[in-house]
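[1] have a look; sequence and predicted model below, questions after that.
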Amino acid sequence: MTDPAITDLSKDAAARAATLLVEPGMRLGLGTGSTAAIFVRRLAQRVQDEGFALRCAATSKATTELATSLGLKVEELDDIGWLDLTIDGADELDPDLNLIKGGGAAHLREKIVATASDRMVVIADQGKVVEQLGQFHLPVEVIPFGWQATRTLVTRALDRLDLTQRPVLQRMRDGKPLLTDEGNFILDLALEAIPDAYELADELSSIAGVVEHGLFLNICQLAIIGRPDGSVVELRREDME
C-alpha cells in the first residue's frame, strides 16, 4: 500500500524492516523525526491490517499526535512502566553505534524512553552513517534560567577539551528561541568532529543548567540502514564486540 506522505525510499526501507521487529502486545517506544514518523505510519498500517494491540510511549508531542491520529494507543511512559523495544531515528551514527540525536529537539524524552527499554533500534538512511560523530551540530538542552551563563560554561568545557572556537548557537524558530516540549532552550554545538564522545558527554553532564545532551552512547543495540533500492543493512552491537 502506497502512503503519499512517504517519499523517501531509503527511510521507508528501514522503517518497513523495523516494523517486523514489533510483536503483538509489545510495550513500544516511538521516536521523533522524519524517519521515525515513517515508521509510525508503517506500524499503524501493520497494526490495522493484522489487528493486534500495542502499548506505545511517544518521545514528543508531535509523535503522540501522529500516532494517535493513525489509531495507535499512546500512553504515558509512567503508566506503562517499562518498554520492550524503542525504535527511533538518528542524526548521526558511528561504527560503534553511538549516536547524535536531537535534530528534532526531542533528545531529552528520546533518551529517557530509549534507556527505559530492553532494546533500542535505530532506523536511518545511509547518509546518517559517519566515521566520527560531530559533523551534525550536537544539541544540548538547557533551562532558560541563566542560559547564557550555561552557554559560557559549555564554551569553557569545550576549551578544556581542545575544541576551541567552536560556535555554541542558540536554536531559533521563526525569529524566536525554540522551546522544547519541556519548555527549555537548545544550544547547538558546531564541533565538526568529536575526538572523544565519552569525555565530552561527561563534561556536558556535569554543567549546572544542562538538562541533557544529544550524545547517545552505548544505548543502541541495532541499526537498520535503508538503501534507495529498498534493501537494508543491519549493524549490530554484538558484531563489534
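    That came through fine.
[2] please make it C-alpha for all contacts and neighbour counts, starting now.
    Fine.
[3] center of this structure - which residue?
    residue 101 (4.3 Å; Cα atoms, centre = their mean).
[4] hmm, residue 215 and that residue touching each other?
    Yes. With contacts counted by Cα atoms under 8 Å, residue 101 reaches residue 215, the gap being 6.6 Å.
[5] quick check: neighbours shared by the two?
    residue 138 (Cα atoms under 8 Å, 6 or more residues apart in numbering).
[6] which parts of this protein are helices?
    For the chain, helices defined by DSSP state H occupy the ranges 9-19, 34-50, 61-69, 77-80, 107-115, 147-160, 197-205.
[7] please compare the first structure with the one that follows:
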Amino acid sequence: MPDLSPADTAKDAAARAAIALVEDGMRLGLGTGSTAVFMVQRLAERVRAEGLRLRCAATSRATCDLAESLGIRIEELDAIGWLDLTIDGADEIDPDLNLIKGGGGAHLREKITAAASDRMVVVADPGKVVERLGAFHLPVEVVPFGMETTRIHIRGLLDSLGLSQRPMLLRQREGQDFRTDEGNVILDLSLDEIPECGALAQGLAAIPGVVEHGLFLGMCDLALIGSPDGRVIEMTAAQVAQ
C-alpha cells in the first residue's frame, strides 16, 4: 500500500500483526472502521496467497461489502455459530483494555460478534490509547419510538453519576438522522471522562429504548497498537491482571 500517511501506516502495522494470528480453518469475526479496513485487506491478501479456508462473519454491511469485493466469503453469524477470533478496531482503549466503540455506528453487531468469540483482538493506532475513557463521544443506539422519553432517562442516569449538563447529540449524516444497520438512531454522549464505566454501562442497559451502548468492558483480550514507524506494541489482559 504505497504513500500511506503516518496514521495509516500505524493502522496497517496493527492490522498485519492481527492477521498473523489467523490460522487455516478458523472462524473469524471481522470488525468495522478505518483500522478494520486495513485488517480486511491484509486478510484478503493471505487468503489469496495461502488459500486459507476460513468462515467469516461481518459486523456491518460495509465490512461485508468490502470483504466480498476482495474475495472473502461472508456468512451470517448464526450459520457459523461460535467464533474462534474477532478482530476489530476501537475509538478508545484504556489501560484495563476497556473500550469505547461505535464511531462507525456498528457497535451493536460488533458487541454481539465479540461476545460470540473465544477471543477479541483490537487493532488501533497510538491515538486511541487513553488513561480514562470518555474523551471520544459514547454512542448509545436507541429505538426511534419514544426517543425523547429515552433521552430523559439517560439524562437522569448521567445526573446520578455526576455527569450533568453533558451534551447529548442525535447523530447526523448528510443532513439526515444517521440510521444503523438495524434502522435505529444514535445519541452521542460527550462526557469528557467517565468516572464509573461499570455503573454507566449497567444503567444504560436498563433503560427501555436503549438497544446498545459503545462501552465494551472486559471483552478485549489483546490490543495491538501500531506505530508510524511500523512497530507494534501489545497490550494484553494478562498484563492488566498483574
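    That came through fine. Quick caveat: nothing in here was measured; it's all calculated off a predicted structure.
[8] please identify which of the helices of structure 1 is closest to residue 224 of structure 1.
    Between residue 224 of structure 1 and those, the shortest separation by Cα to Cα is 5.6 Å, and it involves helix 9-19.
[9] show me what that closest one is packed against.
    helix 34-50, strand 120-125, strand 222-226, strand 232-236 (3 or more Cα pairs under 8 Å, 6 or more residues apart in numbering; DSSP states H and E).
[10] most tightly packed of those?
    Of all the helices and strands packed on helix 9-19 of structure 1, strand 120-125 has the most neighbours on average by mean count of other Cα atoms under 10 Å, namely a mean of 26.
[11] next, count neighbours for the closest residue to residue 52 of structure 1 other than its chain neighbours.
    Once flanking residues are discounted, residue 52 of structure 1 sits nearest to residue 24: 5.5 Å by Cα to Cα, 6 or more residues apart in numbering. Neighbourhood size, residue 24 of structure 1 [other Cα atoms under 10 Å]: 12.
[12] surely residue 24 of structure 1 touches residue 55?
    No. Between residue 24 of structure 1 and residue 55 there is no contact, the gap being 9.5 Å when judged by Cα under 8 Å.
[13] when you align them, which residue in structure 1 goes with residue 78 of structure 2?
    Aligning on TM-score structural alignment places residue 78 of structure 2 opposite residue 78 in structure 1.
[14] burial count for its match?
    A count of neighbours around residue 78 of structure 1, defined by other Cα under 10 Å, yields 8.
[15] could you do residue 238 of structure 1 as well?
    Counted with other Cα under 10 Å, residues neighbouring residue 238 of structure 1 total 8.
[16] contact partners for it?
    residue 221.
[17] counterpart of it over in structure 2?
    That one, residue 238 of structure 1, aligns with residue 238 by TM-score structural alignment.
[18] out of the helices of structure 1, deepest packed?
    Greatest average neighbour count among those goes to helix 9-19 (a mean of 24), per mean count of other Cα under 10 Å.
[19] quick check: that helix compared with structure 2, mean distance?
    By mean Cα distance after the TM-score superposition for structure 1, the fitted helix 9-19 of structure 1 averages 0.4 Å away from its aligned residues in structure 2.
[20] please consider this matter closed, and thank you.
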